[in-house]
Structures are given as C-alpha cells and as structure tokens.
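J.: Please find the sequence and the predicted model below.
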Amino acid sequence: MVLDAMLFAVLGISVYTDLKYNKIFNAVLAPAAAAALLGNLYLFGAAGGLDSLKGMMLGMAFLFVPFALGGMGGGDVKLMGVVGAFKGPGFVWTAFICSALAGGLLSLGVMAAEGRLLLRLRAVFYTFLSILGVMPRGLNLLGHPKTGSTGSFPYGVAIAAGTILAYFLAR
C-alpha cells in the first residue's frame, strides 16, 4: 500500500513537470526507482526485488524503440521503468497497453484541437489504400493535402492515465 502511494505521488509529480516544463526530471525518477527496488526487496524478499528489477527493465524496453526513433523523451521511458519497478513485470504490461490507448486518445484530442484531425484521418486512409494496392485511378498519393505537424503532447500524462487505469483494472 505504501509503495502504491509512492507510485501515485511520482505519477502526479511527473504529470505536473511534464505539463509545466515538458520534462520528467531524473531527480524524481532516480530516487523513485531506488525506493521501488528497495521497498519491494524489503517487503517481499529476494523474489520481490527481482520482480521489481524485471518490471523496471521491461517497462523501459517497451518504450525504447519509440525513444530511439525520436518519438518520445527519455523521461517517458524512465517513468515507465519506474512503474515497472513499483508494480512488477505483469502489471507494467497492462500499464503499457493502457498508456498506449490513453496516448492515442490524447493524440486525437491534440489533432482535433489543432483542426487537423480530418486531414490526418484522410492521410491514414490514403496510406491504407496504397498499402492494399487499391488506390483509385488518377489519385496521386503525393498530391493529397499536407497534414503538417501536430506537434507533440506530454506522454507522461498518458503513462500516468494508463497506469491508473491498469491499477483499477488489476483490483
């Protein structure tokens, strides 16, 4: 229960800093990871410490490729690792899936707020038709309207929302 409260505190701080500074600070994440590892080791013995370590590594592994491709910051990767360190590998999988769903909904909201949602959906539709090889005759895929950048949003918010959803689903 104490570890859960600590996790929620870390999520709250991370959401705040991600929204205010567009950054999740190592000064929050490093002590949180250490507290999670040591707390699980103390409460559940060597098996708890090992599960905590596995959860941390798995959580970071889930987001490593998007980070490596420039799609998100390192703080997001480390935050998912902290989630895994607190709750273990089984939980971090559910939190990752819920976070991805929350991130998708957030991105739709950002696109809608920027007035680019329909253009993006149209581009996805054209791409899908192109992949299927059923582009209508005379339609030039390169000629569809440019959708422009939708910018970004703080993915720490999606991680926090997904983790909270996963927490309640696990109960």
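T.: Nice, I can see it.
J.: CA atoms for contacts and neighbours, from now on please.
T.: Fine.
J.: What is the subsequent helix or strand relative to the helix ranked longest in the chain?
T.: As far as residue count goes, and with DSSP state H defining each element, the longest helix of the chain is helix 26-68. Counting by DSSP states H and E, the element after helix 26-68 in chain order, helix or strand, is helix 74-87.
J.: Now that following helix: buried residues?
T.: Neighbour-count burial for helix 74-87 flags 74-87 (criterion: 16 or more other Cα atoms under 10 Å).
J.: One more: stretch 100-113?
T.: For stretch 100-113, the buried set under the neighbour-count rule, 16+ other Cα under 10 Å, comprises Ala100, Leu101, Ala102, Gly103, Leu106, Ser107, Leu108, Val110, Met111.
J.: taking the residues you listed one by one, which sit in helices?
T.: Among those, the residues falling in helices (DSSP H) are Ala100, Leu101, Ala102, Gly103, Leu106, Ser107, Leu108, Val110, Met111.
J.: The fourth one - nearest residue in space that isn't next to it in sequence?
T.: Across the structure, with Cα to Cα, 6 or more residues apart in numbering as the measure, the residue nearest Gly103 apart from its sequence neighbours is Ala158 (4.9 Å).
J.: A further structure is provided below for comparison with the first:
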Amino acid sequence: MWFNFLLVMLLVICVITDIRERKIYNKVIFPTLIIAFLSHLLLGGSKDLFSSVIGFFVGFLILFVPYLLGGMGAGDVKLLALIGALKGSYFVLHSSIYMAIAGGLMAFILLIFQKQLHTTLKSLYYYIYNLKYGIRLPSLINNNDLSNTYPYGTAIATGAIINLLLEGGLHLW
C-alpha cells in the first residue's frame, strides 16, 4: 500500500507540473527514487531492492529510444523509470502498454481539435503509397505542425493508474 500511495502522489504532482509547465522536475523524481530504493531495502531486503533496480532499468529502457529520437522528454523517461523502481518490472511493462494506448488516443484527439487530422492522414497515405513504388516524396506536413507537443506525462500517469485499477491495487491506505 505504501508504494501505491507514493506512486499516486508522484503521478498527481508530475501531471500537474507537466500540464502547467511541460516539465517533470528532478526535484520530485530523484528524492522519490531514493525513497523507493530505501523503502524496498528496508521493507523487503536486498531481494526487493534488486527487483526495484531491475524495474527502474526496464522503465528507463522503454522510453530511452524515443527520447534519443527526439520524441520524448527526459522527464518522461525518468518518470517511467521511477514507476518501475516503485512497482517493479512487470508493473512498468503492463503500464507502458496502457500508456501507449492512452498516448495514441491523446494524440488523435489533439489532431482532431487542432483540425490537422485530415492533413496528417492524407500525408501518411501518400507517403506509404509512394513507398510501395519506391518513390520518396517530401512530407505534406508542415514542420511547424511537428512542433505541437502535449504533456506525455499524462499518458504515463494514465497507464499506471489503469494498471493499478486492473490489478486491484488502488488501495492507498
């Protein structure tokens, strides 16, 4: 229950700062990471600490490549890694599936509200169609449109909360 409480409090703080400022702060992530590691060590011994460290690296690796490609912020990577440190590798793997679904839905809704869905789908269709014949055309999407971002920490938090609900672990006290 302690780890669920800590996770939910972390997610609330990170979602608020991510929505308001598009930032997930290290001053929230790193102290919580230390608390997670120490709690696992004190409550479960070295075996739980090892499991927490493995969960950290699994969460980190899930978003590390998208971060390297420029599609993800460093705060998002650290947040998912921290979720893995708090709840373990299986939890973070399952959460990342829900996170991807939530993130895709959020991006789709964003495209609809920004009235870019038609242009994006048309550009994708022409790109794939021309690749079939070995023709590579420049994208119809304006580079300024690609700068539109949204706080992906919300998708990460949504994935973790859905996973908590599905495993019946949303008992905070």
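T.: Happy to help now that I have it. Keep in mind that this is a model prediction, so the values were computed, not measured.
J.: how many neighbours does Ser99 of structure 1 have?
T.: Residues near Ser99 of structure 1, counting by other Cα atoms under 10 Å, number 26.
J.: In contact with it, which residues?
T.: Residues near Ser99 of structure 1 by Cα atoms under 8 Å, 6 or more residues apart in numbering: Ala158, Ile159, Ala160, Ala161, Gly162, Thr163.
J.: Nearest spatial neighbour of it, chain-adjacent residues omitted?
T.: Gly162 (3.8 Å).
J.: Give the equivalent position in structure 2 for that neighbour.
T.: Alignment of Gly162 of structure 1 against structure 2 is given by TM-score structural alignment, with Gly159 as its counterpart.
J.: Now for its match: which residues touch it?
T.: When contacts are counted by Cα under 8 Å, 6+ apart, Gly159 of structure 2 is found next to Ser95, Ser96, Ile97, Tyr98, Met99, Ala100, Ala102.
J.: so which strand or helix has it?
T.: Secondary structure (DSSP H and E) places Gly159 of structure 2 in helix 153-166.
J.: Now the residue nearest the centre of structure 1. Nearest residue, chain neighbours left out?
T.: Among the residues of structure 1, the one closest to the centroid is Ile159, at 4.3 Å (Cα atoms, centre = their mean). Counting by Cα to Cα, 6+ apart, Ile159 of structure 1 lies nearest to Ser99, which is 4.8 Å off, once chain neighbours are set aside.
J.: any idea how far the alignment partner in structure 2 of that neighbour is from Thr119 of structure 2?
T.: For Ser99 of structure 1, the aligned position in structure 2 is occupied by Met99, per TM-score structural alignment. Counting by Cα to Cα, to the nearest Å, the gap between Met99 of structure 2 and Thr119 of structure 2 amounts to 25 Å.
J.: distance of Lys132 of structure 2 from Val8 of structure 2?
T.: Between Lys132 of structure 2 and Val8 of structure 2 the distance, using Cα to Cα, works out to 46 Å.
J.: Comparing these two, which residue is more hemmed in?
T.: Neighbours were counted for Lys132 of structure 2 and for Val8 using other Cα under 10 Å; Val8 has more, 17 against 10.
J.: Let me see the contact set for the more buried one.
T.: Ile161.
J.: ditto for the one 3 residues further on
T.: Neighbour list for Leu11 of structure 2: Ala157 [criterion: Cα under 8 Å, 6+ apart].
J.: residue in structure 1 matching it?
T.: For Leu11 of structure 2, the residue aligned by TM-score structural alignment is Leu11.
J.: measure that match to Leu169 of structure 1 for me?
T.: Here Leu11 of structure 1 is placed at a distance of 17 Å from Leu169 of structure 1 (Cα to Cα).
J.: How about Phe25 of structure 1?
T.: With distances defined as Cα to Cα, the gap from Phe25 of structure 1 to Leu169 of structure 1 amounts to 28 Å.
J.: How about Met1 of structure 1?
T.: When distances are taken as Cα to Cα, Met1 of structure 1 and Leu169 of structure 1 turn out to be 16 Å apart.
J.: Between the two, which has more neighbouring residues?
T.: Counted by other Cα under 10 Å, Met1 of structure 1 and Leu169 do not tie: Leu169 has more neighbours, with 11 against 6.
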